[in-house]
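S.K.: have a look at this fold, sequence not included:
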């Protein structure tokens, strides 16, 4: 009974902090709004062309800048991902892409769509990322969608902080971490993204282990891997085409 009472107090405190002071807003972050879309079979190129046209007309600058990606591995291969960002929830609330926006999507893009999938909001975690030099000509991305054990996010955060320090020590490569803003109980809690200019980069061996152990001590890599296994339930590794422009 005492434990339940303490839990209730913590929950109430959290709710007060979230909603009791709604007049105070925080927009000092970057987020990506994404929606999964299946194009009609045989009309994929037409779909790409029309979405690119739509982005150029109505989503050509932040915070309303639009991108088109596509999953090209795994069970969701072929599915497109329409991305908008970097943005905040305030930006989404105040979005005004201009006259003709809805009409263009409904008349030019919708006829080429087979169906919509999930809508998700991913917040960039700058502290856990290493991205000093954005990959300007990025064409592909390797994504790890991670299902964390409940209550172990704090351990994940500590591990990723150490890995980010190792990347900084090494001084090469890139790694972006995003937190899913809504828990759909689908194993998509956090995502790690490595950007690439071409798929050939997947054949390049550039291990982070030496830099990690230089920062954290000899044998620390194996210790990290053991803890990683303890806190993760599964990883869905995917390859995406990104920033499709033609």
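M.R.: Right, received. Where do you want to start? For clarity, every value in this text was computed on a predicted model and none was experimentally measured.
S.K.: every contact and neighbour count from this point should use C-alpha atoms.
M.R.: Noted.
S.K.: chain center to the strand or helix carrying residue 47, what's the gap?
M.R.: Applying DSSP states H and E as the criterion places residue 47 in helix 44-58. Relative to the chain's own centre, helix 44-58 is displaced by 22 Å; criterion: CA atoms, centre = their mean, to the nearest Å.
S.K.: next SSE downstream of it?
M.R.: Sequence order places strand 66-71 as the next helix or strand after helix 44-58, per DSSP H and E.
S.K.: now do the next helix or strand after that following strand: distance to the chain's middle.
M.R.: For strand 66-71, the following helix or strand on the C-terminal side (DSSP H and E) is strand 80-87. Computed by CA atoms, centre = their mean, the chain-centroid distance of strand 80-87 equals 10 Å.
S.K.: after strand 80-87, which helix or strand is next?
M.R.: Next along the chain after strand 80-87, taking DSSP H and E as the criterion, comes helix 89-93.
S.K.: this is the comparison structure:
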């Protein structure tokens, strides 16, 4: 189990109003450019995002995947937005779809375009201050069928440890709106970091957990976590500002 475990989340950006009955969602699309057409792909993606995804709920950010099976692919992320906003998203009549097909999609491989939607869990996430996205460690977990409540209860316990012992840490928790037993990506936890040296630091979660819940609690947590999950996956995403429609600046909304 990685020592980073939950010093963590998928992009907590721009909060939706606390008065709204809707919740925040992010749309993610995996894009893999054809090896011989990366320059055309990047040029087209940058222009498309600047034109159609430069602000509001349709604002888009682009990340480059630096490890694992998807190394060299890009993740296009739109949001956060309420589901209702999709009814007015840029579409065919504004030239959005034609522009995407002509200047982005044609330079990607056949397996590109896998999309997913992730719900931001505000109660279990902590964004204590404004920050600028640079690099992210993205952990996704496969929760066993029928074990969702138990898994989220364990997440809550880790959240409480960080809230008490490391109140300045920034992390977020996201759940897949349309999970698949085949894909096994139910929960996403992302850590934001500036320098790669952060990956080699000891974040001391085991001792902090034992301090809060008693000696041996972390070992029990690990056993419980393995009982409710089928394993996970870790990727490093690097924010690519020149390809994105909006900046990496994250302004944290004050809670009422």
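M.R.: Yes, it's here. Worth saying up front: this structure is predicted, and the values here are computed from it rather than measured.
S.K.: quick revisit: name the residues of the helix holding residue 47 of structure 1 that are buried.
M.R.: Buried residues in helix 44-58 of structure 1, counted by 16 or more other CA atoms under 10 Å: 44, 47-55, 58.
S.K.: now swap in stretch 162-180 of structure 2 and tell me
M.R.: Within stretch 162-180 of structure 2, the residues that count as buried by 16+ other CA under 10 Å are 162-163, 169-176, 179.
S.K.: narrow these to those in helices?
M.R.: 162-163 (DSSP state H).
S.K.: now, which of the buried residues of stretch 162-180 of structure 2 lie within strands?
M.R.: 171-176 (DSSP state E).
S.K.: could I get those residues as TSV with distance to residue 112 of structure 2?
M.R.: Formatted as TSV, those follow (distance: CA to CA, whole Å):
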residue	distance to residue 112 of structure 2
171	28
172	26
173	25
174	23
175	22
176	19
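S.K.: spell out the residue ranges of the strands in structure 1.
M.R.: With DSSP E applied, structure 1 shows strands at 31-39, 66-71, 80-87, 113-124, 140-148, 176-180, 190-196, 232-241, listed in chain order.
S.K.: how about these, which one is nearest residue 3 of structure 1?
M.R.: When the strands of structure 1 are compared by CA to CA, strand 140-148 sits nearest residue 3 of structure 1, at 24.4 Å.
S.K.: can you give me the distance of the residue of structure 2 positioned farthest from its centre to residue 77 of structure 2?
M.R.: Centroid-distance maximum for structure 2: residue 215 at 32.4 Å, with CA atoms, centre = their mean. Residue 215 of structure 2 sits 41 Å away from residue 77 of structure 2, going by CA to CA, to the nearest Å.
S.K.: and the residue farthest from the centre of structure 2, what's its match in structure 1?
M.R.: In structure 1, the residue matched to residue 215 of structure 2 (TM-score structural alignment) is residue 218.
S.K.: how about residue 123 of structure 2?
M.R.: Using TM-score structural alignment, the partner of residue 123 of structure 2 in structure 1 is residue 127.
S.K.: do the same with residue 44 of structure 2
M.R.: Aligned by TM-score structural alignment, residue 44 of structure 2 pairs with residue 50 of structure 1.
S.K.: one more: residue 185 of structure 2?
M.R.: Residue 185 of structure 2 maps onto residue 188 in structure 1, by TM-score structural alignment.
S.K.: how near is its match to residue 178 of structure 1?
M.R.: 10 Å.
S.K.: show me the contacts for residue 76 of structure 2.
M.R.: Applying CA atoms under 8 Å, 6 or more residues apart in numbering to residue 76 of structure 2 gives the contacts 27-31, 60-63.
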